[in-house]
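**Student:** Quick one, structure for this:
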Amino acid sequence: MSHASQPSPSVRPGTATAGAEADIRPLMSAFPSGVSVITTIAAGSEPRGMTCSSLASVALSPPTIVLCLRTESPTVQAVLESGHVAVNLLHENARPVSDLFASGAADRFERTEWRLPLGAGGPHLTEAAHAIADGVVTQAVEFGDHTAVFVRISRVSQHDGAEPLLYGKRRYARWTDATAVPGPPAAAPPPPAAPLPALPAPLVAPAGSKGAARVRP
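**Tutor:** Predicted coordinates for the structure are as follows:
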């Protein structure tokens, strides 16, 4: 016996065709994240840096993160050559810095305040970051047009009071604004169920009496 197929959940069709690669950019843009600037020091003591939102934790012990960076970027080549990197997580007022380091401008470090503390993996964007991590590259895996760079973190510094810059659907958002909107009210607990009425106890004839026991209806 044949069975009628069940309708599938409503999904907006994509643009991929048979044999064509799917475009995952709409998918990833719908996954909001923080914004960082990855920095390092290239040969000749030249600072390098690029904006990055593809960052994730890998392990707590050893403390490791992964950065997914465009392989052709000069910053990636400098990171792999030096073996050291700094991850600057931008605060919510640092959108101009994010745009600057995403633009490829040659003078980006001349237009941004930065420092290179002793033992730093790369320039620290002290005025633009709410948290900065220094680390050592432990592994790099090139896949397609990007390279996954695994970094073992050696130290982390945070600026108390600064909140993160967010990015998703090709737009920026401030953490303060995003968290200021109250969430939906909590659902009220269901009312307690009414107790069932008590039933009268049956009356049974005493033991030893003649006839069948009678039960009062």
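**Student:** okay, CA-based contacts and neighbour counts for the rest of this
**Tutor:** Will do.
**Student:** buried ones in the longest strand anywhere in the chain?
**Tutor:** Identified as the longest strand of the chain according to DSSP state E is strand 129-143. Buried residues in strand 129-143, defined by neighbour count with 16 or more other C-alpha atoms under 10 Å: Ala129, His130, Ala131, Ile132, Ala133, Asp134, Gly135, Val136, Val137.
**Student:** For Val76, give me its contacts.
**Tutor:** Applying C-alpha atoms under 8 Å, 6 or more residues apart in numbering, one finds that Val76 lies in contact with Leu69, Arg70.
**Student:** mind listing the strands for the protein?
**Tutor:** Ranges of strands within the chain are 33-34, 36-42, 46-52, 55-60, 63-70, 84-90, 129-143, 146-158, 165-168, 171-174, based on DSSP E.
**Student:** for those strands, which one sits closest to Glu21?
**Tutor:** Closest of the strands of the chain to Glu21 is strand 129-143, at 15.1 Å (criterion: C-alpha to C-alpha).
**Student:** Show me what that closest one is packed up against.
**Tutor:** Applying 3 or more C-alpha pairs under 8 Å, 6 or more residues apart in numbering; DSSP states H and E, we find strand 129-143 packed against helix 74-82, strand 84-90, strand 146-158.
**Student:** run the last query once more with 7 Å
**Tutor:** Counting by 3 or more C-alpha pairs under 7 Å, 6 or more residues apart in numbering; DSSP states H and E, the packing neighbours recorded for strand 129-143 are strand 84-90, strand 146-158.
**Student:** Work out the gap between the first one and the centre of the chain.
**Tutor:** It refers to strand 84-90. 16 Å (C-alpha atoms, centre = their mean, to the nearest Å).
**Student:** Leu100 versus Glu72, what's the distance?
**Tutor:** Distance, Glu72 to Leu100, using C-alpha to C-alpha, to the nearest Å: 18 Å.
**Student:** Second input sequence below; structure requested for side-by-side comparison:
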Amino acid sequence: MSITDPKKLRSALGKFATGVTIVTTMSPDGEPVGVTANSFSSVSLNPPLVLWSLSKSAYSLEAFSESGHFAIHVLTQDQSALSNKFARSGENKFDDTDWRAGTLGSPVFPQYAVRFECKTRHQYDGGDHFIFVGEVISFDEQNLPPLVFHDGKYAGTTQLEKLANGAPNNQAITNKFVLRLLAESEFLTAPLASKKLSDWDLSGEEFILLAAVKLGGIKTLSALQKEMNELGFVFDDELINALVSKQKIRLLDQENDREIVLSQDAIAAILDISEQTTSPTQRRHLRIARADDRHIENRQHA
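**Tutor:** Take a look at the predicted model:
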């Protein structure tokens, strides 16, 4: 198989099961910084060295390059929401997150399967990433099962899988796809996804909200807020107002809540972006969703 196809290569690399980590440090101005990474690996026992890699386009690159230290948290099986939170680009990842300064100054979390605090020893060029090698200064273990990532999704009995497992019908399949799509938000950073988002005048966060409403069958703002909170995503009125101004959604006034109505443009965007940037299995779920839409539309016009 040709290595010139980045999507196929990414899929092949995803067959290797890994743990999931959050790597943290402090920025030059004293702000906590953290990213989700599954590139963590042991290098040497004597001296004790580990490595991980960070995209050259990452917002946090300067902080990790200049701080001289970092902490690696191997996440537990029930920390998929925290993984999703730190996988997103942007600021405010530490809002509502319990942390303190560790031995070297990097932010450390109270829950983890294993935590390593490291001094940065080397930074190497690695194609579209930089490879960071750290010397382990201290580490700690907790007797908790780790979060595992395989074939583009979390493995094991995580909260997402418990939510996704329902009756074997089209709606259950569609809901399972939605939960996976929201959990695997790193796909929004792929070049094709970025172009598609730009074509439809959407940010990654706006797309996630639209996908939850459409494919998750969410009807109201309060239900959307609850769903996003459970999955580790945070949104505010600014995102909703942006979608209204772009005419992607309408809000209908109700006595106790506001109903969300998607525009036809928004529905087309959701299906187009999702179908072009997800796995073959997920695309099959999308075709089921589209078939359901056509069936409903035909019944309405019958």
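**Student:** What would you report as the TM-score here?
**Tutor:** Once superposed, chain against chain, the TM-score is 0.67 (TM-score structural alignment, normalised by the length of structure 1); 158 aligned residues with a C-alpha RMSD of 2.1 Å.
**Student:** As TSV, the strands of structure 1 with distance to Ala22 of structure 1 would be great.
**Tutor:** Converted to TSV, the strands of structure 1 look like this (distance: least, C-alpha to C-alpha, whole Å):
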stretch	distance to Ala22 of structure 1
strand 33-34	22
strand 36-42	27
strand 46-52	22
strand 55-60	22
strand 63-70	18
strand 84-90	30
strand 129-143	16
strand 146-158	16
strand 165-168	20
strand 171-174	22
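**Student:** Quick one, which of the ones you listed gets closest to Glu110 of structure 1.
**Tutor:** Proximity to Glu110 of structure 1 (C-alpha to C-alpha) singles out strand 46-52 among those, at 10.2 Å.
**Student:** State the span of structure 2 onto which that closest one is aligned.
**Tutor:** Mapping strand 46-52 of structure 1 onto structure 2 (TM-score structural alignment) gives residues 31-37.
**Student:** Same question for stretch 142-158 of structure 1.
**Tutor:** Aligned by TM-score structural alignment, stretch 142-158 of structure 1 corresponds to residues 125-141 of structure 2.
**Student:** List the buried residues for the matching stretch?
**Tutor:** The neighbour-count check on stretch 125-141 of structure 2 (16+ other C-alpha under 10 Å) flags His129, Phe130, Ile131, Phe132, Val133, Gly134, Glu135, Val136 as buried.
**Student:** Give me the contacts around it.
**Tutor:** Contact with stretch 125-141 of structure 2 is made by 48-56, 113-124, as judged by C-alpha atoms under 7 Å, 6 or more residues apart in numbering.
**Student:** one step back: nearest to Asp23 of structure 1, out of the strands of structure 1?
**Tutor:** Across the strands of structure 1, closest to Asp23 of structure 1 is strand 146-158 (C-alpha to C-alpha), at 14.9 Å.
**Student:** mean offset of that closest one relative to structure 2 (after superposition)
**Tutor:** By mean C-alpha distance after the TM-score superposition for structure 1, the fitted strand 146-158 of structure 1 averages 0.7 Å away from its aligned residues in structure 2.
**Student:** now the angle between helix 74-82 and that strand, please.
**Tutor:** Strand 146-158 of structure 1 runs at 80 degrees relative to helix 74-82, counting by axes from the mean of the first three to the mean of the last three C-alpha atoms, to 10 degrees.
**Student:** In contact with Arg159 of structure 2, which residues?
**Tutor:** If you look again at residue 159 of structure 2, you'll see it is Gln, not Arg. Gln159 of structure 2 neighbours (C-alpha under 7 Å, 6+ apart): Asp78.
**Student:** now it: how far from Lys85 of structure 2?
**Tutor:** Separation of Gln159 of structure 2 from Lys85 of structure 2 (C-alpha to C-alpha): 15 Å.
**Student:** and what of Leu262 of structure 2?
**Tutor:** Counting by C-alpha to C-alpha, the gap from Leu262 of structure 2 to Lys85 of structure 2 is 25 Å.
**Student:** who's more crowded, these two?
**Tutor:** Neighbour tally, Leu262 of structure 2 and Lys85, criterion other C-alpha atoms under 10 Å: the higher count belongs to Lys85, 23 against 18.
**Student:** Now which residue in structure 1 aligns to that one?
**Tutor:** So, by TM-score structural alignment, Lys85 of structure 2 is matched to Leu100.
**Student:** number of nearby residues for the nearest residue to its match once chain neighbours are set aside?
**Tutor:** Leaving aside its sequence neighbours, Leu100 of structure 1 sits nearest to Arg108 (C-alpha to C-alpha, 6 or more residues apart in numbering; 6.3 Å). When counting by other C-alpha under 10 Å, one arrives at 18 neighbours for Arg108 of structure 1.
**Student:** Next: Thr277 of structure 2.
**Tutor:** Residues lying near Thr277 of structure 2 (other C-alpha under 10 Å) number 19.
**Student:** now swap in Tyr172 of structure 1 and tell me
**Tutor:** By the criterion of other C-alpha under 10 Å, Tyr172 of structure 1 has 17 neighbours.
**Student:** and it, what pairs with it in structure 2?
**Tutor:** Checking TM-score structural alignment: Tyr172 of structure 1 goes with Tyr154.
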